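Asker: model this:
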Amino acid sequence: MKLIGSLTSPYVRKVRIVFSEKKVEVDLVLDNVWAANTQINATNPLGKVPCLVLDDGEVIYDSRVIAEYADTLSPVSKLIPDNGRERASVKTWEALADGIMDAGILARLEATLRPPEQQSQMWMDRQMGKVQAALNQMAAQLGENPWCHGNQMTLADIAVGCALGYLLFRFPHIAWQSQHPNLDQLYQKLMQRSSFIDSIPPAA
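Answerer: Here you go, the predicted model:
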């Protein structure tokens, strides 16, 4: 299998961590979707990463779909409950974490792709407001629990860890670690795992 992605995408990092935790080998093929010579459109018409190319040539895209598929490939480290309310809880955590990344990326693109005179501060403030609201919700839901859901690491924790790592990478001025020490405690625990260490994005 080939995973098309970049080293800085938090969505790519999420699925790389899932594959690592599942002990499933996948070849990472780097592609910059913003470059003129990007090849991503040949496999994903949406022009987004990550994109997983299976051995038979079938293509799977969207990090949530890839992560869910990867969880079926090995009995090691079951990351998503099979059904019911527990499954919905883990997937909701993932949606919340992905929402932080979605909003952060929209704010960053506004600030980096548009010339200053065309940038909308209202738009950027709106996106960063979503980030803060999601962080507040995460911290409240996590409380004093060791993991986001249940008594072991799940996809919920991986998604949250990638969202928090993205904020440290692209928005280091956001003081979420001091504002939400329980989230920081979770993040530091995750950063002891080789899957997280090996997928740290390179310095910008």
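
Asker: going by C-alpha atoms from here, please, whenever you check contacts or count neighbours.
Answerer: Fine.

Asker: show me what counts as buried in the top helix by length along the chain.
Answerer: Counting by DSSP state H, the longest helix found in the chain is helix 84-113. When burial is assessed from 16 or more other CA atoms under 10 Å, helix 84-113 yields the following buried residues: 89-91, 93-105, 107-108, 110-111.

Asker: and after it, which helix or strand comes next?
Answerer: On the C-terminal side of helix 84-113, the closest following helix or strand by DSSP states H and E is helix 121-142.

Asker: relative to helix 121-142, how tilted is the helix or strand following that following helix?
Answerer: The helix or strand immediately downstream of helix 121-142 is helix 155-170, counting by DSSP H and E. On the basis of axes from the mean of the first three to the mean of the last three CA atoms, to 10 degrees, helix 155-170 is oriented at 140 degrees to helix 121-142.

Asker: Proceed likewise with the subsequent sequence, for comparison:
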Amino acid sequence: MYQLLSAKPSPYARKVRIQLAEKGIPFDLITEVPWNSDTQTPRWNPLEKLPVLICPDGSSVFESRLINEWIEARHPEPALMPADMDARFAVKRIEVICDGACDALILQLFENARPEDHRSQPWIDRQRRKVDGALRELARVVGDRGFCVGDRFTLADVATGTLLGYLKVRWPHLDWPQQYPNLAAFSERIEQRPSFAGSRPTTQVISDRVV
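Answerer: Next up is the predicted model:
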């Protein structure tokens, strides 16, 4: 059986959890705080980042998009990537946008953890612009359609849904649902899927000093 090293609020780990659930693949979930000194993450990923998929043979796969691709190659049914090349690249484009927005949100999170007189407002503003740009583009791509790409559920929907779910947990004060009501409707709809409902993010406490 697979094991998945995961952090409770992580949108990256949630993508893998959702993919495994959608495919009906059993796995053991191991919750970690990768910033804490007692984490086992470095044992499995030299970059010390989550998520990490630990295989039955003791090998590991890390970085969420690589894990998603790896699972898709080894467990192709039900397919969460289109066979058509243009549609496949459309899915990957959305994955890049969503991961980039999540990266920018996390950079803001740690910048805001600094003492106020040590924070860089220009840096924070730059990360906010990335998130704003990502949401604007996702709103355009999603429009009023049921799915992000084509007429069925793909990893693009997984990426978009997990980004929006992360915003709800870590950045509840942001007004993106009012600014992009179609994304808010998309989020409400996709969170009803069992794979999403069973993996809703929650916050974790980082006990060790990070910044």
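
Asker: would you mind reporting the TM-score between them?
Answerer: The TM-score (TM-score structural alignment, normalised by the length of structure 1) is 0.95; 203 aligned residues with a CA RMSD of 1.3 Å.

Asker: quick one: distance of the longest helix of structure 1 to the chain centre.
Answerer: 7 Å (CA atoms, centre = their mean, to the nearest Å).

Asker: helices or strands next to it in the packing?
Answerer: helix 121-142, helix 155-170 (3 or more CA pairs under 8 Å, 6 or more residues apart in numbering; DSSP states H and E).

Asker: what's the mean distance for the first one versus structure 2?
Answerer: Comparison of helix 121-142 of structure 1 with structure 2 after fitting gives an average deviation of 0.8 Å (mean CA distance after the TM-score superposition for structure 1).

Asker: return the set of buried residues in that helix.
Answerer: 124, 127, 128, 130, 131, 134, 135, 136, 138, 139, 142.

Asker: so what corresponds to the last one in structure 2?
Answerer: To tie it back to what came earlier, the one meant is residue 142 of structure 1. Under the alignment by TM-score structural alignment, residue 142 of structure 1 pairs with residue 142 in structure 2.

Asker: so its match touches residue 148, yeah?
Answerer: Yes - using CA atoms under 8 Å, residue 142 of structure 2 is in contact with residue 148, at 5.1 Å.

Asker: reformat the helices and strands packed on helix 84-113 of structure 1 as JSON lines; add distance to residue 187 of structure 1.
Answerer: Output for these, formatted as JSON lines (distance: least, CA to CA, whole Å):
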{"stretch": "helix 121-142", "distance to residue 187 of structure 1": "12"}
{"stretch": "helix 155-170", "distance to residue 187 of structure 1": "6"}
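
Asker: so for residue 51 of structure 1, which of the ones you listed sits nearest?
Answerer: Across those, residue 51 of structure 1 has its closest neighbour in helix 155-170 (17.1 Å, CA to CA).

Asker: so what does that closest one touch, helix or strand wise?
Answerer: Short answer (3+ CA pairs under 8 Å, 6+ apart): helix 155-170 of structure 1 packs on helix 10-22, helix 84-113, helix 181-190.

Asker: can you name the element that comes right after the shortest one?
Answerer: Taking DSSP H and E as the definition, the helix or strand that follows helix 181-190 of structure 1 towards the C-terminus is helix 194-197.

Asker: would you mark the buried spots in that following helix?
Answerer: For helix 194-197 of structure 1, by 16+ other CA under 10 Å, it's 195, 196.

Asker: comparing it with structure 2, how large is the average distance?
Answerer: Overall, helix 194-197 of structure 1 averages 0.9 Å from its counterpart (mean CA distance after the TM-score superposition for structure 1).

Asker: what's in contact with that helix?
Answerer: 16, 17, 20, 21, 190, 191 (CA atoms under 8 Å, 6 or more residues apart in numbering).

Asker: again with stretch 3-14 of structure 1
Answerer: 26-32, 40, 49-53, 63, 67, 98, 101, 158-159, 162-163, 165-166, 199-202.

Asker: now a PyMOL select for only the buried ones of those residues.
Answerer: Burial among the contacts of stretch 3-14 of structure 1 is assessed by 16+ other CA under 10 Å; the matching PyMOL selection reads:
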select buried, resi 26+28+30+31+32+40+49+50+51+52+53+63+67+98+101+158+159+162+163+165+166+199+200+201
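
Asker: so of the contacts of stretch 3-14 of structure 1, which ones are in strands?
Answerer: Secondary structure assignment by DSSP state E places 27, 28, 29, 30, 51, 52, 53 of the contacts of stretch 3-14 of structure 1 in strands.

Asker: neighbours of residue 55 of structure 1, just the number please.
Answerer: 9 (other CA atoms under 10 Å).

Asker: kindly report the same for residue 6 of structure 1.
Answerer: 19.

Asker: any idea how far residue 151 of structure 1 is from it?
Answerer: Residue 6 of structure 1 sits 32 Å away from residue 151 of structure 1, going by CA to CA, to the nearest Å.

Asker: then residue 164 of structure 1?
Answerer: Counting by CA to CA, the gap from residue 164 of structure 1 to residue 151 of structure 1 is 21 Å.

Asker: between the two, who's got more neighbours?
Answerer: residue 164 (23 against 9).

Asker: list the contacts of that one.
Answerer: By CA under 8 Å, 6+ apart, the contact list for residue 164 of structure 1 reads residue 187.
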